[in-house]
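[1] Prediction below, plus the sequence it came from.
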Amino acid sequence: MAQNLMMTMGFLEAVLSTLRSAHAQLAALAQKLRLPAGDKWLDEYMDESARLWKACQVMKAGLSSMENYCSAAADLASLLADPAQLSRLQIKRAISDCQMEMRFLDGRNRRLAETRLQTLCLNFDENHLLSSGSKLNEYSGFRGVLYAMRNVSTSLLVILLSGLVYCWPESSFSLRFHKEGSILGSGFMLSAATLHQRVINQLDSQPGILVYELQKVKLSTDELKMETARGRLEVESYNNKFGNLKSSFGDLQCGVESMIVQLDDFFDEIVEVREKLTDMCAHM
């Protein structure tokens, strides 16, 4: 499932990088245009950056749950490194504990999604998109760019939150395409919307966390469990499957750590831009 969707940590990192780039370009445009102080454009930018901040907080919470899982599962996996020192019952129990930790992770992220995602306004802003052209051209066109980038960001956020936190395919956030002539007719907007729609349309029927590395851990754990369920434990086969499990844990932990670093950098960028724009307006 996740591999076909390219919902690897590397893919999700690229999506987050695109989100950061879009925000940086919007901030650079605001500074370049030298927009009037004390006007609505600043409030509108602050609202959008606050939305990005909240969404990234949810992502980081989901990643923190994965990080906690990696730590707990790694401790359990260390017990399995030398099967000769353990009874078959102890091996099975350690594997079951690892699977239980996975269920805890799934439950934590599901509850996180249930309580936080609906507060993030992850739908296209139809009212603004259908506004008159003159309104979108206000502030030297900055308002139109802000609304366009808001919807690009929405598309990217949905992909990230579906991958890193939790996704219900049957109730996924919908994209609403407007009639010809709307701002969604631009190639950039359509590309972002199409990317989101292709991801959502291909989701598996089962809800969950759509990270490929996490699916690898699940598969490797199941394979190791089946190996220990055999009448006779084949050491070479066991070691091979345990090696796959250990490698899967490593890939997941590396990806989680890299995403957390990038999110922390994004938090710093948002704070810096908000301070710069506020200071710029204060000295006009």
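    Alright, I've got the coordinates. Residues are numbered from 1 along each chain as shown.
[2] For the rest of this, base every contact and every neighbour count on C-alpha atoms.
    Noted.
[3] where along the stretch 51-200 of the chain do the helices fall?
    Counting by DSSP state H, counting those that start in this stretch, the stretch 51-200 of the chain has helices at residues 88-116, 126-129, 133-136, 142-164, 187-201.
[4] can you redo those helices as a markdown table with distance to residue 78?
    Conversion of the helices of the stretch 51-200 of the chain to a markdown table gives the following (distance: least, Cα to Cα, whole Å):
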| stretch | distance to residue 78 |
| --- | --- |
| helix 88-116 | 10 |
| helix 126-129 | 52 |
| helix 133-136 | 58 |
| helix 142-164 | 26 |
| helix 187-201 | 36 |
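[5] Turn the ones you listed into JSON lines, including mean neighbour count.
    What follows is the helices of the stretch 51-200 of the chain, written out as JSON lines (neighbours: other Cα atoms under 10 Å):
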{"stretch": "helix 88-116", "mean neighbour count": "17"}
{"stretch": "helix 126-129", "mean neighbour count": "14"}
{"stretch": "helix 133-136", "mean neighbour count": "14"}
{"stretch": "helix 142-164", "mean neighbour count": "23"}
{"stretch": "helix 187-201", "mean neighbour count": "16"}
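[6] Out of those, which is closest to residue 236?
    helix 88-116 (15.6 Å; Cα to Cα).
[7] how far is the closest one from where the chain is centred?
    20 Å (Cα atoms, centre = their mean, to the nearest Å).
[8] try this one side by side with the last:
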Amino acid sequence: MKPSTSSVNGFYSFLSHGLDDLERCFSVQPFMSVQFLQRAMALLRSLHSHLTHLVHKLHLPVGDKWLDEYMDESSRLWEASLVLKLGLSGIESYCIAAADVVASLDSLQRSPPHLARQVMRALSSSRREAAGLEEENRALVENRVRPLALQLDERVLSMESKLHGFNGFRGVLYAMRNVSSYILIIVLWGSVSYWPDPGSGDNVTAAEGMLFCGSGFMVSLATLRQKLVGEIGGMGVRPGILMHEFRQARIAMEELREKMELAGGPMGCFELDGGGGGEARERLKGWVVLLRSGTENLVGQVDDFFDEIAEGRKKLLDLCSHR
């Protein structure tokens, strides 16, 4: 087996294992948990790193079309990550509004009489922040995400002869484009807004006919995709931001507001905890902490990914200029 063939097959194997691990993570954690989204982002970064390292092993011709194709793909990753960063910044703003509610509730316990209205204002502000965020993000998807054409290219059989080009790099880039597209779709669904699955084949059987170069990555991808689409279909509500912690924080916020309304306001809700306000308050505080820390972690991952894309582009340009 040629060294280039071994390296390419190793990339496909790494790709399949990464998707299988992500699917297992999905199966054992709450749907669209921030930990799952972090794992997806980590896989995307790792795949991009492996792709740039692979170029060094394939001895590709200097200044050929492969470099243009890589640059186009990395530009697409950059643009999608910019949208992701915008969506996450919106969740960070919501976390600030939710933290204000928590702070108002804590203050209410110490100096109740004159702070009741402050609690209600903070609750109203948080509700407006969440509603406005989801509306803005739907527009963000329409205007910034859809033009990027993040979708799966399932025409493998008709393209197979072309995928061996550039010592197999074109096939690797094809695989990377498919997998990175769906990983970005997943993270954007969780952090920005859901839109209908842009692919056409939602079953594993269809993917089994799309294998090439001995790779099973399409089957692994189809398995993950099938589970995600099935879970979303069973939600029974119009999806927006799918992140588990965001949805739970909103639910906890609404539960607290309803208890206050039934009790005649914050004072009635928290008087001797007769209205169940204490439990609702602690539930909200817990979800806000998880949401805030998880979002900060995701933002850090996206920032690191920007650096890695820029570094990868520079390395390949330098590689070509010094050969």
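    Right, received. Where do you want to start? These figures come from a predicted structure and were not determined experimentally.
[9] re earlier: quick one: closest of the helices of the stretch 51-200 of the first structure to residue 63 of the first structure.
    In this view, the helices of the stretch 51-200 of the first structure are compared for proximity to residue 63 of the first structure by Cα to Cα, and helix 142-164 is the closest at 6.6 Å.
[10] which helices and strands does the closest one pack with?
    Under the contact definition 3 or more Cα pairs under 8 Å, 6 or more residues apart in numbering; DSSP states H and E, helix 142-164 of the first structure sits against helix 9-33, helix 40-79, helix 133-136, helix 187-201.
[11] Select, out of the ones you listed, the one closest to residue 109 of the first structure.
    Go through these one by one with Cα to Cα and the one that ends up closest to residue 109 of the first structure is helix 40-79, at 5.8 Å.
[12] Report the buried residues of that closest one.
    Burial within helix 40-79 of the first structure, assessed by neighbour count using 16 or more other Cα atoms under 10 Å, is assigned to 41-42, 45-46, 48-67, 69-70, 73-74, 76-77.
[13] what do we get in the first structure for residue 301 of the second structure?
    Superposed on the first structure with TM-score structural alignment, residue 301 of the second structure falls opposite residue 262.
[14] swap in residue 66 of the second structure?
    Per TM-score structural alignment, residue 66 of the second structure is aligned with residue 41.
[15] from memory its match sits against residue 141, does it?
    No: checked against Cα atoms under 8 Å, the pair residue 41 of the first structure and residue 141 is beyond contact range at 10.6 Å.
[16] ok, now which ones touch the equivalent of residue 222 of the second structure over in the first structure?
    Alignment note (TM-score structural alignment): residue 222 of the second structure maps to residue 193 of the first structure. With contact taken as Cα atoms under 8 Å, 6 or more residues apart in numbering, residue 193 of the first structure is in contact with 152, 155, 175.
[17] Check the spacing between the closest residue to the match of residue 66 of the second structure other than its chain neighbours and residue 37 of the first structure real quick.
    In space, and not counting its chain neighbours, residue 41 of the first structure is closest to residue 143: 6.8 Å by Cα to Cα, 6 or more residues apart in numbering. Using Cα to Cα, to the nearest Å, residue 143 of the first structure is found at 15 Å from residue 37 of the first structure.
[18] can you check residue 155 of the first structure too?
    Distance, residue 155 of the first structure to residue 37 of the first structure, using Cα to Cα: 30 Å.
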